[in-house]
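*Asks:* Starting from these lines, generate the structure:
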Amino acid sequence: MENARELVIIKTMYDFQETFEDIDKTKVRGILEKNLCDYVLVNQSTALMASDMKEKIIFFLRIKKLEGLANDTLESYYHTLNEFSKHIIKPAAQINTNDIRTYLYTIQSENDIKKTTVNTKIIILKSFFKCLLEEELIKKNPMLKIKTMKVDKRSLRTALTIEELEKLRNACKDIREKAIVEFYYSTGCRLSEPLPIEISDINWNECSLIVVGKGSKEREVFFSKKCKLYLEEYFKTRKGDSQHLFCGIKKPYAALSDSGIQKIVKKIAKRTDIKKNIHPHILRHTFATLALQSGMSESAIQELLGHTNIDTTKIYAKISKSNLQYEYNKTMIA
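*Replies:* Presented below is the predicted three-dimensional model:
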């Protein structure tokens, strides 16, 4: 069945991305489609209720694909909705608000996941059931009364101190790791923004490049002289002929994905004694916080980070004050 075949491809792509540091997703998808085209795949589950949700999920993902969502986003949607369907064994039309509240309470209490993770699941479920309602596949949207959890925005802006940043830099073992850490710190880019960039897109004279941020808005970002040296050495010494900014170390030397960058940063962080949760986005927070401490204006940081609202940038000013106090206390021995 075509639905089952597409489900296998999406699930396999997700599993590959979670397991391997870097893959050429276009080639892998092509190989899967080629090898599965002559086979009829049937889900072992024959329960009417289970198959109803699987079909609805595939229907939803196809619509989102036609809307232009990236494969990474589709795979994330699949993972969230597939997990949801395993908890609530009902036809989509019979799922009610209480079912969803019970599900959200269960996953948060049993797995102790963050509020931000729960909110991501809520947003995906809202999109899913809204789509089913608009397509007249269900008569009532069970997500209408479900609200995202309140989150202290300041808690989302954890930054590294100067000392912690140096520890992370010193933990890098090769030139690729050094280039990745320095690039994300010195540009303040979001995780996925530089991934489509090719070497020819870099303005070496100005140490800058154009990235596409949220809302498909272009902006110019800059990188440090230290980052320039690391990038130049990395491009000269790496294997393969990939033109992407960061790529794998094994054939076919494909461009690194979001998860590939995340795994590298996590690997570097494990070599340190930093207690904070280290991820690529914390380098963006660190850039903003340290830039404020150094006297850069909020409006300039807003422009560099691609914030639509200056209030988002102002959050860093509050964090910067606490970090300044930490640095002051550390310096003033007596």
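*Asks:* switch to C-alpha atoms for all contacts and neighbour counts from now on
*Replies:* Will do.
*Asks:* Which residues does stretch 300-308 contact?
*Replies:* Identification of contacts with stretch 300-308 by CA atoms under 8 Å, 6 or more residues apart in numbering yields 187-189, 213-214, 219-221, 288, 291-292, 309-310, 313.
*Asks:* Could you also give me the structure for this next sequence, so I can compare it with the first?
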Amino acid sequence: MPTDDFKGLFSDYLTHERQYSPETIKAYMADLENFQAFMKDAGIDQLDQVAYRDIRIYLGNLQRDGLSRKSISRHLSSLRSAYNLLLDRELVSENPFNYVKTAKTGLKLPDFFYESEIQSLFDSVQGNDPIALRNRALLEFLYGTGARVSEVRDLAINQVDLTADMVLLRGKGNKDRYVPIGSFCHDALVDYLENGRSQLMAKGHFDDTEHAFVFVNYKGEQLTSQGIAYILDQIVKKSATTLSIHPHKLRHSFATHLLNNGADIRTVQELLGHASLSTTQIYTHLSKEKLRDNYLQFHPHAKQKKERPKD
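*Replies:* I've put the predicted structure just below:
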């Protein structure tokens, strides 16, 4: 099968059968296009002409280009999925990617804020103008619900129940879950929705019925993922912390702080929308302070030295 003919088939498969998020589909399609470019350079016209040695050369090229093990593993996963589809449709006789082992990436602990650092972020978001109200609500929502950036970006007003203090989040593969809204997040959302959002919508000449997205930019348009990341970056620049920030770091902080304060891991799994408990277990690491406190408290040789009795 020609490579160009397969692109549409693979895209439809990821969208309708696997129901992947737009970000995941974009990444998988980019990996496929990258491999197709390699095939063209190598003089391979048909997808069923790819052999194991071709894949090894391709992976070597990725390594020379400076891609991390994690990125290379993602490429392999994308292309293995593509060839599984070809195999299922009987367009190839075997999947050559099944013979390639995925490189071990090692355990990378999630990057998170300590509770004092979170407070520093919130302290930097002051003011009652529409932008300040939106930024406060956005920060409270990300940290207070552990939502993914795509879930926040696409959040509609009818998904937020401020009477019951619950929000309906639409996750990967259109899987829905309910997450409670805490008092800080509740107050920030009420303030923003009553005193900020309408003014931002008006600046873009929108009325409140034009669209239902909760978080909008200064022109009343739906915030993009890049826009959310930019807002968080500006918040950090105004805060006392010099650490980097990204939306997922707040999600990591949400999970870490829940577990550090005694939450059940199954509850955290449900709140995060993880299909597998093993995905959530990476958050069971202890914060550095708690790690040190536990060490000093329980290790016999870490406790304060007692004076040895003199002869």
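*Asks:* and Ile315 of structure 1, how many residues sit next to it?
*Replies:* Neighbour count for Ile315 of structure 1, taken as other CA atoms under 10 Å: 17.
*Asks:* Could you find the counterpart of it in structure 2?
*Replies:* Counting by TM-score structural alignment, Ile315 of structure 1 corresponds to Ile282 in structure 2.
*Asks:* How much space separates its match from Leu14 of structure 2?
*Replies:* Going from Ile282 of structure 2 to Leu14 of structure 2 by CA to CA, to the nearest Å gives 27 Å.
*Asks:* elements contacting the longest helix belonging to structure 1?
*Replies:* Taking DSSP state H as the criterion, structure 1 has its longest helix at helix 310-331. In this structure, helix 310-331 of structure 1 makes packing contacts with helix 280-293, helix 298-305, judged by 3 or more CA pairs under 8 Å, 6 or more residues apart in numbering; DSSP states H and E.
*Asks:* who does the longest one touch, helix- and strand-wise?
*Replies:* For helix 280-293 of structure 1, the elements it packs on are helix 175-187, helix 258-270, helix 298-305, helix 310-331, judged by 3+ CA pairs under 8 Å, 6+ apart.
*Asks:* show me where the stretch 51-200 of structure 1 has helices.
*Replies:* 71-87, 97-111, 115-134, 162-170, 175-187 (DSSP state H, counting those that start in this stretch).
*Asks:* Deepest in the core, which of those helices is it.
*Replies:* Mean neighbours per residue, mean count of other CA atoms under 10 Å, is largest over these for helix 175-187, with a mean of 22.
*Asks:* Let me know the next secondary structure element after that one.
*Replies:* Using DSSP states H and E, the helix or strand that follows helix 175-187 of structure 1 towards the C-terminus is strand 208-212.
*Asks:* okay, and that next one goes to which residues in structure 2?
*Replies:* Under the criterion TM-score structural alignment, strand 208-212 of structure 1 matches residues 166-170.
*Asks:* Check how far that stretch sits from its aligned residues in structure 1, on average.
*Replies:* In the superposition with structure 1, the average deviation recorded for stretch 166-170 of structure 2 is 2.0 Å (mean CA distance after the TM-score superposition for structure 1).
*Asks:* any residues touching that stretch, and which ones?
*Replies:* 147, 151, 155, 159-161, 176-181.
*Asks:* what's the answer for stretch 41-60 of structure 2, then?
*Replies:* For stretch 41-60 of structure 2, contacts defined as CA under 8 Å, 6+ apart pick out 1-3, 35, 38-39, 72, 91-93, 96-97, 99-100.
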